[in-house]
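Chemist: here is the input, now give the coordinates:
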Amino acid sequence: MSSTSTNGIGYCFSDRAQGIANYPHCRRANGLIFVSGISSRRLDNTYVGVTERADGGFDLDIREQTRAVLDNIAVILARVGASLDNVIDVQVFLVDMKDYPGMNEVYNEYFDSESGPSRTTVAVHQLPNPAKLLVEIKVIALDPSPEPAVYAPAALTAPAAASCPVASCASVVACAGLTSLVVVGAAALAGMFWHRR
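Modeler: Alright, predicted model coming up:
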């Protein structure tokens, strides 16, 4: 399910673990896809990488949890037409830095240092289920096929023949058919120009 608002398009998937608060699994905006923090929690609220012991405690496996998190992120990205290859930034939250080597071992199976994303890893006091969660990851990905956004602001009056006065795709803005159009507080525009945002 998706919903469009002034901050882009939010996507919530009924077959993925649901957020405890009100937020989407990911949001598409301005040529980017922002994936919310993802854990190893399943739809039925059980967790990958968690084994309950006879004494009621839990054995936690950082490698299994990391793999489940990255696989969950891959599924979410695929639902919106992207993949892990499009990821440009990763934030990893670990409950304990002793799990850093195990997390890295699995992480390095998914990304390499040359084409992989930038990454920050921090230790946090705890995650939403402190008895079961060792890791949470959030990512930002490039939208591989962003749809151009078309703007016709009130301050810009397009000539009658122009149906698309201003179009934006990723980081390029194109203004066309703006012959002698005056922008409030700015110089006159003529013809067509490209401006890098």
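
Chemist: only C-alpha atoms from now on, for both contacts and neighbour counts.
Modeler: Will do.

Chemist: who's in contact with the residue nearest the centre of the chain?
Modeler: By C-alpha atoms, centre = their mean, the chain has its centre lying nearest to F34, at 1.8 Å. Contacts for F34 were tallied using C-alpha atoms under 8 Å, 6 or more residues apart in numbering; they are C26, R27, R28, K138, V139, I140, A141.

Chemist: now the other sequence, so there's something to compare against:
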Amino acid sequence: MSDIVHAGDAPKPVGHYPHARRVGGLLFLSGIGPRDPASNAIVGNVHDAEGHLISYDIDAQCRAVFANVRAVLKASGARWEDLVDVTVYLTDMAHDFKAYNRVWTEYFPDPAAAPCRTTLGITALPTPIAIELKCIAHLPEAR
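Modeler: Alright, predicted model coming up:
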């Protein structure tokens, strides 16, 4: 049996799926991107007059992704410290990994307390975002 989580303070999923699902003592978050929860706009994207993407700010997208992960964790009864595994998808590994890694160390300054992490370079994501996170957290039985 599992419990579905919908986080009111996180952007709506871009497909027909929940923000997260609790199974036993684990919380599985769906892929989370850098959308603004209020406007659904992609944080850090710059478009030309015709609406074509011309640039993006990876730093801003990283921070937005972390904020959205926090919102889903909070709605699930979990905390940042409960993260145990994070898979990172970057659409431009060569250009964005260094900036992403720098932001990661701000949010997880102690490597011994950080979750496990895998970072993958991919060619595209379903929407024009440069980063997406897939996370697993452990839910303590009682706080």
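
Chemist: and the TM-score between them?
Modeler: Remark: TM-score between the superposed chains equals 0.88 [TM-score structural alignment, normalised by the length of structure 2]; 138 aligned residues with a C-alpha RMSD of 1.7 Å.

Chemist: ok so, going back, which single one of the contacts of F34 of structure 1 is nearest to V182 of structure 1?
Modeler: R28 (32.6 Å; C-alpha to C-alpha).

Chemist: thought the closest one was touching T6?
Modeler: No - the criterion here is C-alpha atoms under 8 Å, and R28 of structure 1 misses it with T6 at 11.2 Å.

Chemist: any common contacting residues for those two?
Modeler: Residues touching both R28 of structure 1 and T6 (C-alpha under 8 Å, 6+ apart): none.

Chemist: so if I had to pick from the two, which one is more boxed in?
Modeler: R28 (22 against 6; other C-alpha atoms under 10 Å).

Chemist: contacts only, for the residue mapped onto the more buried one from structure 2.
Modeler: Per TM-score structural alignment, the equivalent position to R28 of structure 1 in structure 2 is R22. R22 of structure 2 is in contact with S2, D3, I4, V5, F28, counting by C-alpha under 8 Å, 6+ apart.

Chemist: I4 of structure 2 now?
Modeler: So I4 of structure 2 contacts P18, H19, A20, R21, R22 (C-alpha under 8 Å, 6+ apart).

Chemist: can you pick the most crowded of those?
Modeler: Neighbour max across the contacts of I4 of structure 2 (other C-alpha under 10 Å) = H19, 25 neighbours.

Chemist: and I76 of structure 1, what helix or strand is that in?
Modeler: Assessed by DSSP states H and E, I76 of structure 1 sits inside helix 62-79.

Chemist: residues in structure 2 aligned with the helix or strand just after that helix?
Modeler: Next along the chain after helix 62-79 of structure 1, taking DSSP H and E as the criterion, comes strand 87-94. Under TM-score structural alignment, strand 87-94 of structure 1 corresponds to residues 83-90 of structure 2.
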